[in-house]
Structure formats: structure tokens, C-alpha cells
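A.B. asks: Provided below for reference: sequence and predicted model.
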Amino acid sequence: MDFFVLSWNIRGVRRREKKKAIRDSCRRCKANFLFLQETKVESIQLADVRKIWPRNNSDFAVSPACGSAGGLLSIWDKEFFTASEIIIKRRFIILLGSVNETNFRCGLINTYGPSVDAEKEGFLSELLHHLSQWQIPWCLGGDFNLFLDEEEKIGFTINKTMISMFRSFVFEAGLIDLPLSGGKFTWSNSREIPTFVRLDRFLISTSFNLEFPQIVQNLLDKSLSDHNAIHLSVEKVDWGPKPFRVFNSWFLEKDFEKTVVNALSNQKRRNKATKIGGLIKGTKEAIKGWSKKRGRDFQKLIPVLERQISELEIRIQEGEGSEAVFIKLCELKGKLWAQYRIEESQWLQKSRLNWNLQGDRNTHFFI
């Protein structure tokens, strides 16, 4: 499942240029969610969302700005995510719902922390209170106006108390600070002696990370804001065609040998000059076809055998047993045991548990 969140402190959405920049970024990032901070508008309508968001089937939530200060906008794809509850506060927007494809229930929070130090403790306490109300996977993104390490700031003074307070919040909430790829800082001023700080980030809970172990966050190139947008992504990895694998259990099945012999004979008959490489390739295709068909039949065989055994045992219990019935029952039980052995052999080969039986290089250290 692909999962993409774009978060950006845009510093105002009124201008056409910024709306186009947001729309282009969403399209490039294939965003399912968009978190905007500092919209600097008190009201956002559907017509405004359509100028920002490149998809048609969407929903949105707005936390209005106070005059020209602050403001939050969250937009999401309704075909991807269904929001069951929306909580709008001055400093954050909470989305509670489920990913439609997998029914994965989670919470996502668009966050914009206060810039005044005196307000930051109350902001984190309120956020922590809401996080503790639901025992679900969480994903927080936005401009926290805080940072976690002294190395995340260059220039001006560093308030170690604020760093410690933010660290305590992350620890108490059970959140993970993901590594940032593509750069170290998300905001800079435009002065002769610049200041660089990482104010924007994504924080996720452990359960969210377990659901998406390949999750990463990337710093995007700076555009029309003094903040860089950050992109949270979980993307399917295309490893190419699966390698061809022969399972040892196949050699125990009569049809396998017959398939290989027939494949070789047919190729030789069609072209006597076929080289060894061509024979191997043709035989591999025949085995793959046999394996695919066998796989469908194999999954049905065990329950069929178990049902047939039960039916024969019921006949015997009702006094209908004869020598032929007993012979048939023994035959079916033998086939069932054989099928379970084949299945067990395949799982063992798939799981690669040879080290568990034979030990590895470090075994002597633990004995």
C-alpha cells in the first residue's frame, strides 16, 4: 500500500503562485494527504481547495487563522482514507479514520506549534492529552516550532529547556523521530548571518511504524516559502520478476517428473538442434506452468481429503464398514500425511531455518 503525506508551512495561500506551487508539489509527491500550516486566511472554501489539490474526490478540514496569523488546512483523498472523526483546534487538526484498502485504523495530526516559548508547554500538554485518549497508531506532521537536538540549529541562541521539553513530549507520547533525508534543516531566515533550524518534521508511533516499516521522510527543495516542505512516504518497491525456485518437495510428486520428461521430449521433437540453454529455459517454463496449476489444486486437496476421511469414519460408526471401506480409509490417511509432509517441507524451505537446526558461526558463543 502506498502512503504519502505532504506537510508544508506555506506562509500564506492567497497568492496564485503559491496555490500552483502546492498543487504541483502534491502531484509530484502523489500525496494522499496534505498538511498546510500558516495559511493566514480565516476561511477556505471548496473552490480554494480545488486550486490547491490535484485530485477530485477529496475532503478537507480548516483551522482558521487569527487575522493574518496562523491557520491550518488538512486535505485528504476520500478514496484512500475515510475520516470517522475530525477534531479542530487552534494549533492542530486531528483526523481519526481508516485507510480504505486495508481497513487500517489510525490518527493523523496536522500541527503548527506556537512561536512564543511561554505557550509551548501548554501546546504540548494539550497535544499529549489528545494522543492518550485513543490507543491507535499515530502520525504527526507539521511545524512544531521546536527541535530535538542542538545540532538541529545553526545561528543565534539555543534554548536547552525547550529542547528538553520537546524530548520529554516525544518520549511520553511514545513517538519515533524519523531520520530526515535530503538535508538537515527545514527553515532559514534571509539575513546576512543566516539561522538554520529543523522546525518541521513527522513523528510516528511505534504501532504506525510496524504497519509501515519502510516509511521515510524527505526534505523537498525550497520553493515559495522560507520553510521546506517535507514528504512522508511508504512506497511499494518493485524488485522485478520473482526468481525461479524449485522446491525439494516437488521431487516427491509423480507429476513433476512426468512434466520435466515431457517438456524435454517436446522440445527435442520440435527442434533437434536446441542447445542446453534452450532446453533449460523451456523446461523451466513448463515447470512454472505445472507449479501454478498444482498450487491451485494443492490448496484444495487437504480439506478434500479430510472431508472424505470424515465421511468414511461416519459410515464405519454407523455400521456400514467393509474391508473395502477400511482399505480406502487407510489410503486416504496416507495421502493426507503425504500432503502435510510436502506442505511442511515447503514452509521449511521458504523460511530458511537451516541455521536453527545446524547452528551458525556464533552458535559456540552462546553455548
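C.D. replies: Looks like it came in fine.
A.B. asks: Please make it C-alpha for all contacts and neighbour counts, starting now.
C.D. replies: Fine.
A.B. asks: quick one: V62 and L220, what's the gap?
C.D. replies: As judged by CA to CA, to the nearest Å, V62 and L220 stand 24 Å apart.
A.B. asks: likewise A286?
C.D. replies: As judged by CA to CA, A286 and L220 stand 48 Å apart.
A.B. asks: How about the residue most central in space within the chain, nearest residue that isn't a chain neighbour?
C.D. replies: In the chain, the residue lying closest to the centroid (CA atoms, centre = their mean) is F212, at 3.3 Å. Nearest non-adjacent residue to F212, counting by CA to CA, 6 or more residues apart in numbering: V234, 6.7 Å away.
A.B. asks: What number of residues are in the vicinity of the one you found?
C.D. replies: Neighbour count for V234, taken as other CA atoms under 10 Å: 16.
A.B. asks: When V62 and L220 are compared, which one has more neighbours?
C.D. replies: A count of neighbours by other CA under 10 Å puts V62 above the other of V62 and L220, at 22 against 19.
A.B. asks: how distant is the helix or strand harbouring that one from the center of its chain?
C.D. replies: Element membership for V62 (DSSP states H and E) is strand 58-63. Taking the mean of its C-alpha atoms, strand 58-63 sits 24 Å from the chain's own mean (CA atoms, centre = their mean, to the nearest Å).
A.B. asks: now do stretch 133-145
C.D. replies: Taking CA atoms, centre = their mean, the mean C-alpha location of stretch 133-145 is offset from the chain mean by 17 Å.
A.B. asks: quick one: contacts of it?
C.D. replies: With CA atoms under 8 Å, 6 or more residues apart in numbering as the test, stretch 133-145 has contacts from 7-9, 35-37, 105-115, 131, 199-208.
A.B. asks: alright, now check it against this:
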Amino acid sequence: MIIISWNVRGVGSKQKRRLIKESVGRRNPDVLYFQETKVPFFKDDLMATLWKAKDAKWVSLNTTGSAGGILVAWKSSEWDLEHSWVGVFSVSVILQDKSAKFQCLISAVYGPTLNARRSEFWDELTASRQSFSGPCCIVGDFSITRFPEEHSWSRKPSLAMTVFSDWIEKQELVNLPLLGAKFTWTNGRLNSILSRLDRFLVSPEWLEAFPSVSQLALPRTTSDHCPILLPEDDNDWGPKPFRFNSSWLLIEGFSKQISEWWSSFQVEGFGGHGLLAKLRLLKNNLKQWKKSILHKRENEMDFILPELQKIDADSELWTMSSEVLGQRIQLIQSISTRDSGK
């Protein structure tokens, strides 16, 4: 089971949605969580611009102003929604896989920044946690750190940190180590301030189902938060089915290539039999095309994303210079230009 959580800081820009879709698509998650969508009413056409999964179903906490908003989405071809509820600070879903072998509770959170509201926040999450006795995962931007070392600047332990750690212990949750980065948020300035605000918390039952699970910070492309990934475990669930990606239609010359292939197929049989045979040939050609033509495009991202991650890792150790900051901006712009087909 692959889960991505990301405080995207708004999805209003077309360019930003393109970058989000590119970042998410490379990991092919089963479940997707966005915090701070800043969307008053979520619709299917907007969902399609953020995730390539054609079978996506979703539940959202809409904004009440210009901030906030949570989106929880999943692949309905692989997961059934058993129950869902929307709170003030969270959206929770109980999902069951199609084989009916695994059922879990996942709560996506966006914590309050005001201390006065944190008691209400913990009460809401406690109610969600205690509503389900099976595998549980609570994930998102908690808007608070656990320890002083989760800040890039010197800071003494606070009461809020102690309450957070005590809550995790009382709810019998496991705070998984973060791989790929030490922090998940930055103010993006030359004298950077960094914190670990985003995390996955899982129950012992989750670890029994996925004993090798970890959480990974992904490259930060279009938000001051980096996405965090709960990767798939090592279980072998069989071969992945071939899927057509509608974004291929935007690649210059693709539609013409499809027409040429289709015209060149010479098959025997009548009616549906002949059509099925041509579709099988087309599928094979598309697989080969994906390996060759798309390989170059993937290689570009395979270079850009590690470079972004390296810059962010360096910024955790020392102050980012204006030259390095400019280099990071150029890398982000190169992704935007690449995806827009310019």
C-alpha cells in the first residue's frame, strides 16, 4: 500500500497542479492526501488535474475562507470505502482492499497553529483513533514538532511538544523514522528556517501488516512542504496491469503514431476477434514506446528531482546562498517548461 501526504499550499494555479500531478504520478500511490488545498468546493474535474488515476474517489474537508482544506483520495478499482467522516481538523476513511483481506483506518490531518485550539485537535484525533481496532495510520501536517531537534534553530522543549509526544504514547502509535530529509518544511528564504511538521503515525497492527514500512521525504517542488511517502512493503501482490496514461496524448506526434500503428496491423478474424487482436498489438507497441520514448523524459526528472533533494539536504546543514537559491528556482522552472510542452 503506497500513500502520499502533502501540504500543497493551494491548488489554484494550473502550473502548480501540473507539477503536483507529475510528482504524484511518479510514485503511483494507492491513497493520496493533500492538506491546505484552499478549495471551497472540490469537484471531479479538479481531481483529474491533480492525479492521473481515472478511478479516483475522494472525500474532502472544504475551506471556510482562503486557507485550509483537506483532500483524501483513493483508487476505487483497488479499494472500497467502508466509512468516512469529516472533522474540523481531519478527514478519516476506513478502506478495504478488493480481496477483502485488509481493512484499515487512515486519518489525514491539518493541525491548528494556535495553541488554544490544540486540545480540540487532540480530542478529535483520539476519537478517530479509538473508533477502529485494526490497522491505523494518522498522517499529515500536525503544525507542531515533537522535539527541539526537529527545528533548525535552537529551541527549548515546549509544553506543546510534550503534549504531542504523550498523545502518541497514549494512543499506542509509532512515529516512523523519516528517511530522505531531516525536515519537511522551510520558509524558503536565504536564512532558512526548517521544521519537521509532517509525519506518518501508525499503529502496531499496521506494522504487523507491513513490517518493513518506512516514511520517505520526497523532493520539494511546488510548496514549502515536501511530500512524504509511505512506500509499499516487500509483499508480492502479483504483476502490475498495463494502464494507458491520457497525458501521453499531449506529447507531440503521439496521436499520429497511434494511427500509423493501427493502419499497419494486418490481422485475421472478423468483428470483435479482429478488433481484439489489433488492440493486443497496439498494447505491445505502447509498452515498447513507453520504454524508449518516455525513457528520455523520465531521465530528465531522474536528474532534476535528486538535484532538488540535494539542495534541500544541504540547506539543512548551512545557509543557502542566493546563487544556490537561484539554481533551485531554475530547476523548478525547467519542470514547468517540460510539462507544458514548451
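C.D. replies: Alright, I've got the coordinates. A quick note: this is a predicted structure, and the numbers were derived from the prediction, not measured.
A.B. asks: TM-score of the superposition?
C.D. replies: In this superposition the chains share a TM-score of 0.66, using TM-score structural alignment, normalised by the length of structure 2; 236 aligned residues with a CA RMSD of 1.5 Å.
A.B. asks: just to revisit the earlier point, from the contacts of stretch 133-145 of structure 1, which would you call buried?
C.D. replies: Neighbour counting by 16 or more other CA atoms under 10 Å classes 7-9, 35-37, 105-114, 131, 199-208 among those as buried.
A.B. asks: In strands, which of the contacts of stretch 133-145 of structure 1 fall?
C.D. replies: Among the contacts of stretch 133-145 of structure 1, the members found in strands (DSSP state E) are 7-9, 35-37, 105-112, 200-205.
A.B. asks: mean shift of the helix or strand following the strand holding V62 of structure 1 relative to structure 2?
C.D. replies: As assigned by DSSP H and E, the chain's next helix or strand after strand 58-63 of structure 1 is strand 72-77. Here strand 72-77 of structure 1, set against structure 2 after superposition, deviates by a mean of 0.6 Å using mean CA distance after the TM-score superposition for structure 1.
A.B. asks: now for I94 of structure 1: what does it line up with in structure 2?
C.D. replies: Using TM-score structural alignment, the equivalent of I94 of structure 1 in structure 2 is S92.
A.B. asks: next one: K288 of structure 1
C.D. replies: Matched across to structure 2, K288 of structure 1 finds no residue, judged by TM-score structural alignment.
A.B. asks: number of nearby residues for K288 of structure 1?
C.D. replies: Here the number of neighbours of K288 of structure 1 (other CA under 10 Å) works out to 15.
A.B. asks: Name the nearest residue to Y340 of structure 1, ignoring sequence neighbours.
C.D. replies: Nearest to Y340 of structure 1 is I302, by CA to CA, 6+ apart, at 7.8 Å.
A.B. asks: Which residue ranges of the stretch 201-342 of structure 2 form helices?
C.D. replies: Assignment of helices within the stretch 201-342 of structure 2 using DSSP state H, counting those that start in this stretch yields the ranges 204-209, 254-264, 272-315, 322-339.
A.B. asks: Surely F123 of structure 1 touches S115?
C.D. replies: No. In this structure F123 of structure 1 lies outside contact range of S115 using CA atoms under 8 Å: 10.7 Å.
A.B. asks: how about the residue nearest to F212 of structure 1, what's its match in structure 2?
C.D. replies: Counting by TM-score structural alignment, V234 of structure 1 lines up with E232 in structure 2.
A.B. asks: does its match really touch N28, like I thought?
C.D. replies: No. Contact criterion CA under 8 Å: E232 of structure 2 and N28 do not qualify, at 10.4 Å.
A.B. asks: Now for those two: what residues contact both?
C.D. replies: Contact with both E232 of structure 2 and N28 is made by residues I2, according to CA under 8 Å, 6+ apart.
A.B. asks: Tell me who's in contact with the residue mapped onto N189 of structure 1 from structure 2.
C.D. replies: Under the alignment by TM-score structural alignment, N189 of structure 1 pairs with N187 in structure 2. By CA under 8 Å, 6+ apart, N187 of structure 2 lies in contact with I193, L194, D224.
A.B. asks: The first one against T184, yeah?
C.D. replies: Read that as I193 of structure 2. No. Between I193 of structure 2 and T184 there is no contact under CA under 8 Å: 10.9 Å.
A.B. asks: Which one's more surrounded, the two?
C.D. replies: When I193 of structure 2 and T184 are compared for neighbours, T184 comes out ahead with 27 against 17, by other CA under 10 Å.
A.B. asks: distance of that one from S203 of structure 2?
C.D. replies: According to CA to CA, T184 of structure 2 and S203 of structure 2 sit 22 Å apart.
A.B. asks: now swap in A116 of structure 2 and tell me
C.D. replies: For A116 of structure 2, the distance to S203 of structure 2 (CA to CA) stands at 27 Å.
A.B. asks: Which parts of structure 1 are helices?
C.D. replies: 16-29, 46-52, 117-133, 160-172, 206-211, 254-270, 276-317, 323-351, 354-358, 363-366 (DSSP state H).
A.B. asks: In TSV, list the ones you listed along with distance to G141 of structure 1.
C.D. replies: Output for the helices of structure 1, formatted as TSV (distance: least, CA to CA, whole Å):
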stretch	distance to G141 of structure 1
helix 16-29	16
helix 46-52	19
helix 117-133	12
helix 160-172	13
helix 206-211	13
helix 254-270	55
helix 276-317	45
helix 323-351	37
helix 354-358	42
helix 363-366	44
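A.B. asks: What count of nearby residues applies to the residue mapped onto A67 of structure 2 from structure 1?
C.D. replies: Matched across to structure 1, A67 of structure 2 falls on A69, judged by TM-score structural alignment. Residues lying near A69 of structure 1 (other CA under 10 Å) number 14.
A.B. asks: got the contact list for A69 of structure 1?
C.D. replies: For A69 of structure 1, the contact set (CA under 8 Å, 6+ apart) comprises E38, K40.
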